[in-house]
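> Quick one, what's the 3D model for this:
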Amino acid sequence: MRTLGIDTSNYTTSVCVYDSKTGEIIQKKLLLPVKNGERGLRQSDAVFHHTARLYPLMQELFDEYGGEIDAIGVSEKPRDAEGSYMPCFLVGVNAAKCIGAAMRKPVYGFSHQSGHIAAALYSSGKMNLIKEKFIAFHVSGGTSEMLLVSPDSERAFSVEIIGETLDLNCGQAVDRVGVMMGLSFPCGKELEALALKSTEKYNPKICVKGGNCSLSGVENQCKKMLENGEAKENVARYCLDFICKTLEKMTEYALDRYGNLPLLFAGGVMSNSIIRSRIQSRFGASFAQPEFSCDNAAGVAILAEEAANE
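Model (predicted):
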């Protein structure tokens, strides 16, 4: 079966085709433009950019793929929760429904978060976990949640939040610190490159209570470090060490409370090599490959294939 995936998140337009027979994924995506010095996009701007970019991106995909599709999967909301909504996803939903109607193909809607989890399962070679209970972290600019994922008879899986940030998301912290230092938004790759130049290793005081965390402190501390003349590479390293230690503490809580369940990490922040290597070496966790950590349409294409075969 070959499925089309569409995801129009707050910062990336993504389309892909998934062939379940070969396991091959062809994906195309474009970051939405954010002006220098700004820390994000208004929803109206995101909708405009998705509308302008989706057709040429889709054309590029099918120029390379050139085959038929059997079903369509699309991200329709941020999370599987009542009231979860962002206007940017309407662009993808409308495109999916139009294509489905024209081609007489079924359209399946999923949450953006479920797509991240499915993409992580696929790219880490752990698709077998889709029928088991496991702990997943979705760590990005829009979400920092620890989830208990369970098989579900009505959909591929259900998720229960067992820990989350009470203020800033991890990706927000990275971007705010990065913009502070003059980096381009989104700042993850540049901040990581800076941090890798540092010879320092920090043991910051973090704020984790139960499964929940607070990350506003890292922004304030990094601002003070810069004001005191600390080298940018050390500030970047402190920021990432703070986030990593926070995630480690949350993981300890989850394993203590829910037992030795498999661990899966997804979301753009988890493409960071510093954070990945520490958590993987300590907990033996599985991670989405970097190209599937950031926003993508692969996950919803995979979930569409699962739904069509039920």
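
> contacts, neighbours, all on C-alpha from now
Fine.

> in the stretch 101-250 of the chain, which spans are helices?
112-123, 170-180, 188-195, 216-227, 232-258 (DSSP state H, counting those that start in this stretch).

> what distance separates the fourth one from the middle of the whole chain?
To tie it back to what came earlier, the one meant is helix 216-227. Helix 216-227 sits 25 Å away from the centroid of its parent chain (Cα atoms, centre = their mean, to the nearest Å).

> That helix versus helix 232-258: what angle between them?
In terms of direction (axes from the mean of the first three to the mean of the last three Cα atoms, to 10 degrees), helix 216-227 departs from helix 232-258 by 160 degrees.

> just to revisit the earlier point, can you add distance to residue 286 and mean neighbour count and give the helices of the stretch 101-250 of the chain back as a markdown table?
Converted to a markdown table, these look like this (distance: least, Cα to Cα, whole Å; neighbours: other Cα atoms under 10 Å):
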| stretch | distance to residue 286 | mean neighbour count |
| --- | --- | --- |
| helix 112-123 | 8 | 26 |
| helix 170-180 | 19 | 25 |
| helix 188-195 | 20 | 20 |
| helix 216-227 | 26 | 17 |
| helix 232-258 | 13 | 20 |
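
> which helices and strands does the helix or strand where residue 264 lies pack with?
Here residue 264, judged by DSSP states H and E, is contained in strand 263-266. With contacts taken as 3 or more Cα pairs under 8 Å, 6 or more residues apart in numbering; DSSP states H and E, strand 263-266 sits against helix 112-123, strand 134-139, strand 286-287.

> Proceed likewise with the subsequent sequence, for comparison:
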Amino acid sequence: MASQNIYILGIESSCDDTAAAVLCNGKIKSNIVATQKIHEEYGGVVPELASRAHQQNIVPVIDQAIKKAGITKEELSGIAFTRGPGLMGSLLVGTSFAKSMAMALDIPLIEVNHMQAHLLAHFIEEDGFEKPNFPFLGLTISGGHTQIVKVTDYFTMEVIGETLDDAVGEAYDKCGKMLNLPYPGGPLIDKYAQEG
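Okay, the predicted model is just below:
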């Protein structure tokens, strides 16, 4: 008897990118990201503008992710969504959409802590990449959060160090703004630093 495929739609809306991915039995079938260019003129993410852009982007991004995966929405087994941490308005857009879609399809809804998801993304099936052995030490650098985390198993994680104020990426972006570099400044500062 052949096993049935499990398709999970993942929705990410914690900051300024609207993203959706479809996984089949732990392997990525599609991954669509809509980047918000509006923040470039401000040199950083403006929360209200981010949430409005999520409202515009979420339907086409999810539609593209499902189509690229080669399935229909009725084949989905569940919907995972970013519950937090992140920008409140942005999270509400993703949460509301995920809840509505899961209710309409009568499928399970899976809340995801996006900081834990960064650490557990290493366990997504991908050719050429080995999964880490437990325990391992993880460094997360995401939005307003920079953490060093001891990961004992899938459900046991301990933050052993974190920033008190800005995350590393935000500090890079603020320095980039002071140097009159385009937003986001982090990648350019990294590039120029490597070139000396």
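
> Make a markdown table from the helices and strands packed on strand 263-266 of the first structure and add distance to residue 305 of the first structure to it.
Formatted as a markdown table, those follow (distance: least, Cα to Cα, whole Å):
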| stretch | distance to residue 305 of the first structure |
| --- | --- |
| helix 112-123 | 11 |
| strand 134-139 | 21 |
| strand 286-287 | 22 |
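
> right, and the ones you listed - which one's nearest residue 177 of the first structure?
Evaluated over these, closeness to residue 177 of the first structure peaks at strand 134-139, with 16.6 Å, by Cα to Cα.

> And stretch 133-146 of the second structure, what's buried?
137, 138, 140, 141, 142, 143, 144, 145, 146 (16 or more other Cα atoms under 10 Å).

> and that stretch, how far apart are its ends?
22 Å (Cα to Cα, to the nearest Å).

> contact partners of that stretch?
15, 86, 115, 118-119, 147-153, 162-163, 165-170 (Cα atoms under 8 Å, 6 or more residues apart in numbering).

> quick check: stretch 183-191 of the second structure aligns to which part of the first structure?
Aligned by TM-score structural alignment, stretch 183-191 of the second structure falls on residues 185-193 of the first structure.

> tell me how far that stretch is from the chain's mean position?
Per Cα atoms, centre = their mean, the centroid offset for stretch 185-193 of the first structure relative to its chain is 15 Å.

> Contacts for it, please.
34-40, 171, 174-175, 178-179, 183-184, 236-237, 240, 269, 272-274.

> Let me have the helices of the stretch 101-250 of the first structure in JSON lines, adding distance to residue 302 of the first structure as columns.
Below are those laid out as JSON lines (distance: least, Cα to Cα, whole Å):
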{"stretch": "helix 112-123", "distance to residue 302 of the first structure": "7"}
{"stretch": "helix 170-180", "distance to residue 302 of the first structure": "25"}
{"stretch": "helix 188-195", "distance to residue 302 of the first structure": "26"}
{"stretch": "helix 216-227", "distance to residue 302 of the first structure": "35"}
{"stretch": "helix 232-258", "distance to residue 302 of the first structure": "27"}
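
> right, and these - which one's nearest residue 306 of the first structure?
The nearest among these, by Cα to Cα, is helix 112-123 at 10.4 Å.

> Packing partners of that closest one?
strand 71-77, strand 134-139, strand 263-266, helix 290-293, helix 298-308.

> Give the aligned range of the last one in the second structure.
Which is helix 298-308 of the first structure. Using TM-score structural alignment, helix 298-308 of the first structure pairs with nothing in the second structure.

> neighbours around residue 104 of the first structure, how many?
12 (other Cα atoms under 10 Å).

> same question but for residue 63 of the first structure, I mixed them up
Residue 63 of the first structure: 10 neighbours (other Cα under 10 Å).

> Okay, and it sits in which element?
Counting by DSSP H and E, residue 63 of the first structure is found in helix 43-65.

> Average offset of that helix relative to the second structure?
Aligned to the second structure and superposed, helix 43-65 of the first structure gives a mean residue distance of 1.3 Å (mean Cα distance after the TM-score superposition for the first structure).

> Residue range in the second structure corresponding to that helix, please.
Going by TM-score structural alignment: helix 43-65 of the first structure matches residues 47-69.

> buried sites along the matching stretch?
47, 50-51, 53-55, 57-58, 61-62, 64-66, 69.

> Same question for stretch 17-33 of the first structure.
17, 18, 19, 25, 26, 27, 28, 29, 30, 31, 32.

> how about the alignment partner in the second structure of the last one, what does it touch?
I take that to be residue 32 of the first structure. By TM-score structural alignment, residue 32 of the first structure lines up with residue 36 in the second structure. The contact partners of residue 36 of the second structure, by Cα under 8 Å, 6+ apart, come to 16, 17, 50, 53.

> Which residue, other than its chain neighbours, is closest to the first one?
Just to be clear, that refers to residue 16 of the second structure. residue 50 (5.3 Å; Cα to Cα, 6 or more residues apart in numbering).

> The second one now?
Excluding the flanking residues, the one nearest residue 17 of the second structure by Cα to Cα, 6+ apart is residue 35, at 4.9 Å.

> do the last one as well
Take residue 53 of the second structure and drop its neighbours on the chain: the residue closest to it by Cα to Cα, 6+ apart is residue 36, 7.0 Å away.
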